[in-house]
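Novice: coordinates for the following, if possible.
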Amino acid sequence: MRRLRLMLRIAFSRTAIIVVALLLQLFVFFASFYWLKDYSTVVYAAFVLLGAVTVVHILNEENNASFKIAWIIPVLVIPVFGTVLYIYINLQPGTKRIHKKLTKIEDEIRPYLAQNEETVQELQEQSAGEKGIADYLYHADNYPVYAGCKMKYYPIGEAKFADMIEQLKRAEHFIFMEYFIVTKSYMWNTILEILKEKAAQGVEVRMMYDGMCSLALLPYGYYKDLEKMGIQSIPFSQIRPVLSTYQNNRDHRKILIIDGKTVFTGGINLADEYINRIDRFGHWKDTAVMIQGEAVKSFTLLFLKMWHVAKGKDSIPQEEIRKYTVEVWENTQADEMRTDMESMRNTDMQNTQDKKLHAGGYVIPYGDDPYGDERIGKQVYIDILNRARKYVHIMTPYLILDDEMITALRYCAKRGVETVIIMPHIPDKIYAYLLARTYYKQLLKYGVKIYEYTPGFVHAKVFVSDDIRGCVGTINLDFRSLYLHFECGAYMYSNDVLHDVEQDFKETLKQCQEITKESCDKYPKGKMLVGKMLRLIAPLM
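Specialist: Have a look, this model is predicted:
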């Protein structure tokens, strides 16, 4: 009886209803294809002609070649279905509305992200190459470079969680949170108790989570429960039973902002596996950074932009922008910051290594979105690969690459630069792992070294190069992160925190097994075949 109730609950859950509705829409497309094919040769021929026009349109789009191929194949192989599906999805107004709102808000916040010319000049004197990437990020989407910020690197989720708790308890004015995954868990419940307490004290608390959580991880109207606790909340793009490109663009960012002075970002979501309180895929290896200083302003504006778009707005009041950016720094005294730093140093952490807080150097917070003309996250990675002289060390959970990224990795390794990638040994998504395996042998041939983290799953998104530059953020080496999701990261140059990043990479490497050509040859042929077939839809995965 209990099993029957469970089955009925699953069958009539919102998730099941959405999945069934989406499958029904796909069925209608397929049925239309067969019906039109048998009903009229003229009608079918018309759709074939329309398919040819669609292919010409796809070829002339400003899009990655892999995405073009992923659409051209179904349009040519099954003309009616492929053509109708492409037109249906691409004519949906959701993406255009979001793009329009984002563009308008970006124009409003641009004056608050003016580049400090003295900082740029200092950077130019140190490295023309670094000024180049700084200029690119600023001109691409208004991401200025900041000097003198304090930073801390977290090699594991447990260490970040401990500092999150301490920093949240110190919040006096506002707390902004934006996360991809939130589950009712020890981690989230611990944070939630602090948020409720702070809200009761008059601290403004805003919590935004990706709407994908509503499918299985949180109740559909969970944001209403948070509102009753005094926490302003909104889900970003809740999943609805309609095929659309808009719902394919998820908010994959992980951002915690406290009083406009401290920000956390990286790969760590709000669920117990991220702090190894539960075992899902072996030991969960993840990373993050904390930044204190003026660079927090860029993350604050990233958050506010997404918050208002999620609320359906196309504008941010100027007084709100000033309140959370300009006024934060007008009202901040140097002695207050020193007090915060001293308190941070005295926090009881797990070990001496975790207590390091580095100042100096440069940091550029940046975001990426699927609607802009630039693939910013991808370009940052390619720039690091192209300018490396000694090494590039990478940690990523997924390896689903386009030709440009393969070329950059190949070029890096062929120049004699030590190019090493750490991947999970225990994957969270078997289809993504099978796809990644199809790239292994190709990359090994070019001289790229690949290792798998044998204790479990690597969820970190880390690039570090030559002890002097690197980035930590939310951006995976796959199509979803590089093209389809809203993402963020912190690019760092000449900051001692990079030594911590590199040291963590070396320590992680000790727990990895190397992938060789011989081990690739021994990999089951059936699994490799499945992976190769999945490459047809790799841009959608």
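Novice: please count neighbours and contacts with C-alpha atoms only from this point.
Specialist: Will do.
Novice: end to end, how far does stretch 441-450 reach?
Specialist: For stretch 441-450, the separation between the terminal residues is 10 Å (C-alpha to C-alpha, to the nearest Å).
Novice: buried ones in that stretch?
Specialist: When burial is assessed from 16 or more other C-alpha atoms under 10 Å, stretch 441-450 yields the following buried residues: 441, 443, 444, 446, 447, 448, 449, 450.
Novice: what about residue 241, distance to residue 82?
Specialist: Taking C-alpha to C-alpha, one finds residue 241 at 20 Å from residue 82.
Novice: swap that for residue 403, sorry
Specialist: 24 Å.
Novice: elements contacting the helix or strand hosting residue 169?
Specialist: Taking DSSP states H and E as the definition, residue 169 sits inside helix 157-170. Judged by 3 or more C-alpha pairs under 8 Å, 6 or more residues apart in numbering; DSSP states H and E, helix 157-170 is in contact with helix 186-200.
Novice: can you give the distance from the helix it packs on to the centre of its chain?
Specialist: 24 Å (C-alpha atoms, centre = their mean, to the nearest Å).
Novice: the inter-axis angle of the helix or strand just after it versus helix 186-200?
Specialist: Next in sequence after helix 186-200, counting helices and strands by DSSP H and E, comes strand 204-210. Put simply, strand 204-210 runs at 150 degrees to helix 186-200, going by axes from the mean of the first three to the mean of the last three C-alpha atoms, to 10 degrees.
Novice: another for comparison:
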Amino acid sequence: MLITFAVIFIINTIFALITVFREPRDIAATWAWILVLTLIPVLGFIIYSFAGRKLSQRRLFAYQRQDTTAINDKIQALMTAANQSFGQQVKSGHESEASLRQARSLVTLFQNLNQTSLATSNQVQILTSGQAFFEQLKTDLRAAQKSINLEFYTFYSDEIGHEIRDILVERAQAGVEVHVVYDALGSFGTLKSFFKPLRQAGGYAAPFLKRRFTLIDFQLNFRDHRKIVVIDGQIGYVGGFNIGDQYLGRHKKFGHWRDTHLRLTGSGVYYLQEHFLLDWNASDPKHPMQVTADRYFPALVAENQGRTNLQIVTSGPENDDEQIKMGYIRLIQLAKKRCWIQTPYLIPDDSTFDALRIAANSGVDVRIMVPCMPDHMFVYRATQYYASQLAEYGVKVYYYQNGFLHAKTVVVDDHLASVGSANFDFRSFKLNFEINAFMYDSKVAKELAKHYQDDLKLSTLQTPASFAEQGRWLTFKQYVARLLAPIL
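Specialist: Purely as a prediction, here's the structure:
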């Protein structure tokens, strides 16, 4: 019996090593998968088949083969024309210029890694409640005249989901071109038939990077976690909210939902449009969108001009640059006075962890706010582990107590900020398709800092002493979760 067990263990280990090493991945994820495959025979391989395989070359090719040169040339021509037409109106204010001087290296980083140009002259509205977000979104959708493009990780077929869909149907019937991209797993429970009225009205809806053989090629990883809305090429949204009743606080488990979203006008909308078009054409190549059509990239108008400089930055498994993570690290490095972070999931890799530790030990006021409750229990245990470790190095960790905190924000000093879909975890850094707005403007940074200070009043500070008072069983679960952090 013992010999039989040993043989099975050896065979299982050999197959585990072959399975893991046949695809390149970072060393932390490699060891985590070896642990799963060796300690959970058979079942571990089933888990790996859904969560461990890399994105297929066919799907990668569908995304990577798209040429962005024509779009970039179109955007640059429009921005040049706007500068010529509006002159001083489209130039940034003194405060925004000061922000750019501090962040010049960050701007250059994104230009090199993400081919992301600086978008000038934007107006930014910050939305922090589901009620404010959905009311503004519905108002803008109802006023659409030419095109509506929506992309969400979650588009549920619940009350608000039906309400948004019905507005889209009405606009499609009125001749507005409507496209919707949604993530199939993130929108689990939303059937294809939910979008049938939209298709019948002449609109389009498609799951992100859809596959013909879903059951055979199903993967838990590589989700479309982006949240993008572009209306008439003039109004854009990016941030943390999805489409669902829970984002309005209607879910008993979570109660109040605290999130952060941006409404943009100005040249930054062009870059949101660019990424939506790329995502759509990779997801539904049978119904491609013309990437340089004037209706998607209209000329800027004076009333949409503002004073905020920003860059729209994306990252995803189609390349290994981890652009948003690199941006987060550079933001932390640039901090001289403060670095305030909100994230529902705190599972940093070594480089991000070290950046936070160095900043805190250098006298920077580093604060991280996370929820007081889990939405994914195992992930939350890993978050608690890293929170306790960072607290040991002087990072101030807060548990938000007024419901569920889902915002993904960073505020650095008085000039720099980021808002988007990317969390501070391995999944957002390496596995998901994400999008963030990195902003260089004191007005925006100070407003986000004010929201942060308001949230602090509803949060409790966690100290090394409070973490030490945890029970042994809870601490054990946190350590186990930490071992599997690279694959959570």
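Novice: what TM-score do we get after superposing?
Specialist: The TM-score (TM-score structural alignment, normalised by the length of structure 2) is 0.86; 470 aligned residues with a C-alpha RMSD of 3.3 Å.
Novice: quick one on the thing from earlier: the buried residues of stretch 441-450 of structure 1: which two are farthest apart?
Specialist: Spatially, the most separated pair among those is 446 and 450, at 11.4 Å (C-alpha to C-alpha).
Novice: can you pull out the strands in the stretch 301-450 of structure 2?
Specialist: With DSSP state E, counting those that start in this stretch as the criterion, the stretch 301-450 of structure 2 has strands at 308-315, 338-342, 346-347, 365-371, 396-400, 404-405, 409-412, 416-420, 424-425, 434-440.
Novice: as CSV, those with distance to residue 256 of structure 2 would be great.
Specialist: Below are those laid out as CSV (distance: least, C-alpha to C-alpha, whole Å):
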stretch, distance to residue 256 of structure 2
strand 308-315, 29
strand 338-342, 16
strand 346-347, 20
strand 365-371, 12
strand 396-400, 11
strand 404-405, 6
strand 409-412, 18
strand 416-420, 20
strand 424-425, 22
strand 434-440, 24
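Novice: run the chain-centre distance for the longest helix seen in structure 2.
Specialist: Ranked by number of residues, the top helix in structure 2 under DSSP state H is helix 2-21. When distances are taken as C-alpha atoms, centre = their mean, helix 2-21 of structure 2 is centred 38 Å away from the chain's centroid.
Novice: list the buried residues of it.
Specialist: Result for helix 2-21 of structure 2 [16+ other C-alpha under 10 Å]: buried residues 12, 13, 15, 16, 17, 19, 20.
Novice: residues in contact with the closest residue to the fifth one other than its chain neighbours?
Specialist: What sits nearest to residue 17 of structure 2 in space, not counting adjacent residues and going by C-alpha to C-alpha, 6 or more residues apart in numbering, is residue 34, at 6.7 Å. Residues near residue 34 of structure 2 by C-alpha atoms under 8 Å, 6 or more residues apart in numbering: 16, 17, 20.
Novice: repeat that for residue 123 of structure 2.
Specialist: 264, 265, 266, 304, 305, 306, 307, 308.
Novice: among those residues, which recur in structure 1?
Specialist: Of those, the contacts whose aligned counterparts also meet in structure 1 (both residues aligned by TM-score structural alignment, their matches' C-alpha atoms under 8 Å) are 264, 265, 266, 306, 307.
Novice: before we move on, the earlier item: which one of the buried residues of helix 2-21 of structure 2 sits closest to residue 74 of structure 2?
Specialist: Closest to residue 74 of structure 2 out of the buried residues of helix 2-21 of structure 2 is residue 20 (43.3 Å), distances taken as C-alpha to C-alpha.
Novice: from residue 37 of structure 2, how far out is the nearest residue to that closest one once chain neighbours are set aside?
Specialist: Leaving aside its sequence neighbours, residue 20 of structure 2 sits nearest to residue 30 (C-alpha to C-alpha, 6+ apart; 6.4 Å). Separation of residue 30 of structure 2 from residue 37 of structure 2 (C-alpha to C-alpha): 11 Å.
Novice: residue 429 of structure 2 now?
Specialist: From residue 429 of structure 2 to residue 37 of structure 2 the distance is 23 Å (C-alpha to C-alpha).
Novice: in structure 1, what sits opposite residue 374 of structure 2 in the alignment?
Specialist: In structure 1, the residue matched to residue 374 of structure 2 (TM-score structural alignment) is residue 427.
Novice: for the stretch 101-250 of structure 2, which segments count as strands?
Specialist: With strands called from DSSP E, counting those that start in this stretch, the stretch 101-250 of structure 2 shows them at 119-129, 147-152, 177-182, 204-207, 228-231, 235-239.
Novice: could I get these as CSV with distance to residue 355 of structure 2?
Specialist: Below are the strands of the stretch 101-250 of structure 2 laid out as CSV (distance: least, C-alpha to C-alpha, whole Å):
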stretch, distance to residue 355 of structure 2
strand 119-129, 27
strand 147-152, 30
strand 177-182, 34
strand 204-207, 36
strand 228-231, 29
strand 235-239, 24
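Novice: quick one, which of those strands is nearest to residue 273 of structure 2?
Specialist: Closest among those, once you apply C-alpha to C-alpha, is strand 228-231, at 6.2 Å.
Novice: who has more neighbours out of residue 241 and residue 82 of structure 1?
Specialist: residue 82 (23 against 17; other C-alpha atoms under 10 Å).
Novice: that one: which element?
Specialist: Per DSSP H and E: residue 82 of structure 1 is located in helix 79-90.
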